[in-house]
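Chemist: Can you look at this prediction? I've put the sequence above it.
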Amino acid sequence: MAMQRRFAVNHSDVFPAGVEMKGEVQPVADFNAPKREDGSRPQQLDKETGLPLWQVVVTDRDEEAGKNEAGVSVKIAARVQPVPPSPVEVTVPGMGSMTMRFIEFVGLTALPYVDDNGNRPRLAWSYKADDICAPGKADVATPARPDAGKAA
């Protein structure tokens, strides 16, 4: 029998080599709700807390990650948009200097499900977190925002 609810996981267990944030924190559009007059979609609300859902897309830095795990989306339920840590300047041999934003998830949970959108079904994971912070700061920021994971 499959688990029917989320369970807590450590950031370091899911992402042992860390993650790099891609883009910005974005609101999750509610595709089940009717469109607004301007054609946009309202923001999806978390079923457990009633808080707005935000999405962060990260690149798994683990060399062993498969192609399906390289880009991972993690949702965050919060009254206000989570603020990521500042980017850092990194020098990559042969590519020069580039700006990267490394983050760590606070209060990370996972939910397994069967993804049957390909040639054959596979086990996939849905991730949700309470917040984001700079790597190594999750223990200090548990959670970093007082409203994380709590209904208004």
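Modeler: Great, that's in hand.

Chemist: can we go C-alpha only for contacts and neighbour counts from here?
Modeler: Will do.

Chemist: Number of residues surrounding Ser86?
Modeler: 13 (other Cα atoms under 10 Å).

Chemist: Return the residues in contact with it.
Modeler: Ser86 makes contacts with Arg101, as judged by Cα atoms under 8 Å, 6 or more residues apart in numbering.

Chemist: Distance check, it against Glu64.
Modeler: Counting by Cα to Cα, to the nearest Å, the gap from Ser86 to Glu64 is 27 Å.

Chemist: repeat for Phe15
Modeler: Applying Cα to Cα, the value for Phe15 to Glu64 is 11 Å.

Chemist: next one: Pro112
Modeler: 20 Å.

Chemist: Sticking with Thr99, tell me its helix or strand.
Modeler: According to DSSP states H and E, Thr99 maps onto strand 96-100.

Chemist: And that strand, what does it pack against?
Modeler: Here strand 96-100 touches strand 88-92, going by 3 or more Cα pairs under 8 Å, 6 or more residues apart in numbering; DSSP states H and E.

Chemist: please redo it, this time with the cut-off set to 10 Å
Modeler: Helices and strands touching strand 96-100, as assessed by 3 or more Cα pairs under 10 Å, 6 or more residues apart in numbering; DSSP states H and E, comprise strand 19-27, strand 88-92.

Chemist: Presented hereafter is structure B, for comparison with structure A:
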Amino acid sequence: MAIAKRFEIAHEAVFPQGAYLRGIVEPVADFQAEKRPDGSRPQQRDKETGLPLWQCTVIDGDEEANRRELGVTVKFAAEVQPVPPKNTSPMPWTPVKFAGLTALPYVDDSGTRPRIAWSFRAKGFATAGQEQAKSGEQKAAA
């Protein structure tokens, strides 16, 4: 079978009613590595590319999303911290669109009954009128 585990998917297929950044883009802590002397954990790295992993939480704009699907984590493998677009909306959350979005289904058996869950990765943020913003074009966060 030629279907890869992780597959490309259009932003609109995952977030047909939009996605809204809640909080910031932050490093993914590596819980498999030993703690540093100061007690912090090193940043997790992508197993395929070796690049540092970053993550953000977005709110799914779909009115029918259940509470498990309302807050979605999207990860990035990038040398520098991806920078989201500036929030010019009147909302407290920044409307975002992801470039190079991929999905990986897995079985989440942490609840009372197993369910299919999704792991999302993106190459970067896309802005209105822009098809893609490649991760190499992202600016380092100040």
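Modeler: Noted; the coordinates are in hand. Since we're looking at a predicted model, the values are computed, not measured.

Chemist: Tell me which of Pro112 and Glu64 of structure 1 has more neighbours.
Modeler: For the pair Pro112 of structure 1 and Glu64, the greater number of neighbours falls to Pro112 (16 against 10), based on other Cα under 10 Å.

Chemist: Is that one in contact with Trp125, as I believe?
Modeler: Yes: counting by Cα atoms under 10 Å, Pro112 of structure 1 does reach Trp125; the two are 4.6 Å apart.

Chemist: got the contact list for the spatially most central residue of structure 2?
Modeler: The centre of structure 2 sits closest to Val74, judged by Cα atoms, centre = their mean, with a distance of 1.2 Å. The contact partners of Val74 of structure 2, by Cα atoms under 10 Å, 6 or more residues apart in numbering, come to 25, 54-58, 98, 101-103, 118-122.

Chemist: what helix or strand is the residue in structure 1 that Leu104 of structure 2 lines up against on?
Modeler: By TM-score structural alignment, Leu104 of structure 2 lines up with Leu111 in structure 1. Using DSSP H and E, Leu111 of structure 1 sits in strand 109-115.

Chemist: what about Asp62 of structure 1, which helix or strand?
Modeler: Using DSSP H and E, Asp62 of structure 1 falls outside every helix and strand.

Chemist: Now for it, how many residues are close by?
Modeler: Asp62 of structure 1, neighbours per other Cα under 10 Å, totals 15.

Chemist: Quick one: the strands in structure 1, in order.
Modeler: 7-8, 19-27, 53-60, 71-77, 88-92, 96-100, 102-106, 109-115, 122-129, 131-133 (DSSP state E).

Chemist: May I have the distance across stretch 35-46 of structure 2, first residue to last?
Modeler: 19 Å.

Chemist: tell me which residues in that stretch are buried?
Modeler: 41-45 (16 or more other Cα atoms under 10 Å).

Chemist: Pull the residues that contact that stretch.
Modeler: Here stretch 35-46 of structure 2 makes contact (Cα under 10 Å, 6+ apart) with 26-34, 50-54, 76-79.

Chemist: Now list the buried members of the contacts of Val74 of structure 2.
Modeler: 25, 54-58, 98, 101-103, 118, 120-122.

Chemist: JSON lines for the residues you listed, including distance to Arg68 of structure 2?
Modeler: Shown next, in JSON lines, are the buried ones among the contacts of Val74 of structure 2 (distance: Cα to Cα, whole Å):
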{"residue": "Val25", "distance to Arg68 of structure 2": "20"}
{"residue": "Trp54", "distance to Arg68 of structure 2": "21"}
{"residue": "Gln55", "distance to Arg68 of structure 2": "18"}
{"residue": "Cys56", "distance to Arg68 of structure 2": "16"}
{"residue": "Thr57", "distance to Arg68 of structure 2": "13"}
{"residue": "Val58", "distance to Arg68 of structure 2": "12"}
{"residue": "Phe98", "distance to Arg68 of structure 2": "20"}
{"residue": "Leu101", "distance to Arg68 of structure 2": "20"}
{"residue": "Thr102", "distance to Arg68 of structure 2": "19"}
{"residue": "Ala103", "distance to Arg68 of structure 2": "17"}
{"residue": "Trp118", "distance to Arg68 of structure 2": "11"}
{"residue": "Phe120", "distance to Arg68 of structure 2": "15"}
{"residue": "Arg121", "distance to Arg68 of structure 2": "18"}
{"residue": "Ala122", "distance to Arg68 of structure 2": "20"}
